[in-house]
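1. Have a look at this fold, sequence not included:
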């Protein structure tokens, strides 16, 4: 073999071997990265879904809290709670279910044929006794259980993650769940993205290697002995270029994967994920991050509840006017420390829905004015009914004001009250002096 061919062979063979080794290494690393990425995506999504389930169940518990915490154990109270939970739903396939401690279905809004049946021995397609597992999870305090169940929107049996709690006094297991078929889709998409990035990297390396081989081979044919050093320098530079290209491509793939994931995660999810990683590694900041994330989540939930209640309290629609006013008074007392007495002399069944909303808003506006302007230490709210009208009185022992200045006032609170009363063709009167202010509203009965 001539020297120039030996030079070409000695240059090309190591290059080919190194490229093949790089490709094998990239594929091996890609498999590892693919598994890590899939596990990270899956754990992140599952953590988010667990947090979401807890939020939904907390909302359900708050919905029936007035009934449960009232101490009532009669069948009417329980049936009322079941009706409230049956009407509550979220998303296309989100609902709540209730079983007793013996596995009997008490409420299932999407599969009414199961209600009243003893399902303690029912198993899913994997042989898991579903109701037994849910009861065990609820009693242990963990609450989360993974099993297969029929998805209402498709009718297909799908993986489902549920969260359940025990209502000990009633002997109920209350729970809800989320179908997690999208987790498999997300992990599959993550694997595809990694595989696509690796394939692009390998093709780029192979392309550059092929170009390099052609350049080396073509140059080697024209080389002579005096050009061997130049050829060696070119080959060295070419090898270094391949190494740089490999590192740059890996960096690009890494940035794309990282940025793509970061855009899909919100800050609260990221904080829980960070706390999980730090707890696994034994670092002390994991618990702090977990508490901070929990606190932020609690603040967000609290703010949402507050805004939702201000816009329209759920009790007004579910339980009626009196429980809604009672809750409003309790919250007002806790917030302002103003002793407030609520006297109710009417049955919610006797009050029209529109009138209930009007009365609730008037009381809400009146309490706001007491809090802001009256400097009172006590207030009284009374509702009474007669054959002719419904009467509302709100009284406080504050500093009072001049009612004659109302028409020249720029405030809109009392103006809103007057407009609401006029809408129902009612009467509105207010009297005030130092130490006593009384607002009286009469709304005619239909």
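-> Looks like it came in fine. This structure is a prediction, so every number in the text was calculated from the model and none was measured.

2. When you work out contacts or count neighbours from here on, use the C-alpha atoms and nothing else.
-> Will do.

3. and the helix or strand residue 211 falls within, what other elements does it pack with?
-> Residue 211 belongs to helix 181-222 when elements are defined using DSSP states H and E. Using 3 or more C-alpha pairs under 8 Å, 6 or more residues apart in numbering; DSSP states H and E as the contact criterion, the elements in contact with helix 181-222 are helix 3-69, strand 157-167, helix 228-264.

4. Structure two is appended below for comparative analysis:
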């Protein structure tokens, strides 16, 4: 086994260890805290005190949101620990699970006649960008649906995450970076590509990453569309 292969294997093992520890500790604590806070809020003495009741419910909602974030982090780590999966296999599995657990129906549409060919490091960055973009869909967009599209371009592979949510001003988001756009852009650049964000209030969001790679252009109809 080469040095690169050993380093990759060690990284995958470490990700699996972190995912397991997050599940066994933080995720379980947040889940229990959410349930106990709701039980506390249901007590007559707490319900009689409106400010206290509202505060307990707000804390319960914070625990629920943090629990969802941790669950997505665990999923992202575990989806990246299988070295035998191709890019499309990673995306099929992640999109299916995200659609089921987030409450946002999400589809994968593939416009390429063959598995995209990316460098291993670029493939990891692309998957993480898509995962981060979908996290934003769940947390910020209020969308009723989202689509992940993979397309073959000359000498490039393009992946887009689009939603029909509330949208935002990209310049404002970058200044506060509550959407992780800086991190996504750095990941795209690390893969030798670039990131483009198209959004405005009231018209949804499209996050597009293009990285060097090879794919076979499909016909005018999608090669694949899965919910």
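-> Received it, and whenever you're ready, just let me know what you need. Not measured: the values here are computed from a predicted model.

5. TM-score of the superposition?
-> Here the TM-score of the superposed chains, computed with TM-score structural alignment, normalised by the length of the second structure as the reference length, equals 0.57; 144 aligned residues with a C-alpha RMSD of 2.6 Å.

6. if we can go back for a sec, so which of the helices and strands packed on helix 181-222 of the first structure is nearest residue 357 of the first structure?
-> With C-alpha to C-alpha as the criterion, residue 357 of the first structure lies closest to helix 3-69 of those, at 18.7 Å.

7. so where in the second structure does that closest one end up aligned?
-> Following TM-score structural alignment, the aligned partner range for helix 3-69 of the first structure in the second structure is empty.

8. how many degrees apart are that helix and helix 228-264 in direction?
-> 10 degrees (axes from the mean of the first three to the mean of the last three C-alpha atoms, to 10 degrees).

9. Report all helices and strands that helix 3-69 of the first structure contacts.
-> Where contact means 3+ C-alpha pairs under 8 Å, 6+ apart, helix 3-69 of the first structure is packed against helix 75-87, strand 157-167, strand 172-179, helix 181-222, helix 228-264, helix 267-280.

10. got the buried residues for the lengthiest helix in the second structure?
-> Assignment by DSSP state H gives helix 50-79 as the longest helix of the second structure. When neighbours are counted by 16 or more other C-alpha atoms under 10 Å, the buried residues of helix 50-79 of the second structure are found to be 53, 56-57, 60, 63-64, 66-79.

11. next one: that helix to chain centre, how far?
-> Put simply, helix 50-79 of the second structure sits 16 Å off its chain's centre (C-alpha atoms, centre = their mean, to the nearest Å).

12. Which element, helix or strand, includes the residue nearest the centre of the second structure?
-> Per C-alpha atoms, centre = their mean, the C-alpha nearest to the average position across the second structure is that of residue 131, at 2.2 Å. Under DSSP H and E, the secondary-structure element containing residue 131 of the second structure is helix 120-136.

13. That helix packs against which elements?
-> With 3+ C-alpha pairs under 8 Å, 6+ apart as the test, helix 120-136 of the second structure has helix 50-79, helix 87-102, strand 156-163, helix 181-190, strand 205-212 packed against it.

14. mean distance, the second one to its aligned residues in the first structure?
-> Right, helix 87-102 of the second structure. Relative to the matching residues in the first structure, helix 87-102 of the second structure has an average distance of 1.2 Å after the fit, by mean C-alpha distance after the TM-score superposition for the first structure.

15. Give me the buried positions along that helix.
-> Within helix 87-102 of the second structure, the residues that qualify as buried are 87-88, 90-92, 94-96, 98-99, 102, counting by 16+ other C-alpha under 10 Å.

16. residue range for stretch 275-295 of the first structure in the second structure?
-> Mapped onto the second structure using TM-score structural alignment, stretch 275-295 of the first structure spans no residues at all.

17. Also stretch 179-199 of the first structure?
-> So in the second structure, there is no equivalent range for stretch 179-199 of the first structure, judged by TM-score structural alignment.

18. Tell me the buried residues in that stretch?
-> Using 16+ other C-alpha under 10 Å as the test for burial, stretch 179-199 of the first structure gives 179-180, 183, 187, 190-191, 193-195, 197-199.

19. Closest one to residue 255 of the first structure out of those residues, please.
-> Distances from those to residue 255 of the first structure were compared by C-alpha to C-alpha; the smallest belongs to residue 197, at 11.0 Å.

20. Pretty sure the closest one sits against residue 252.
-> No. Judged on C-alpha atoms under 8 Å, residue 197 of the first structure makes no contact with residue 252 at a distance of 9.1 Å.
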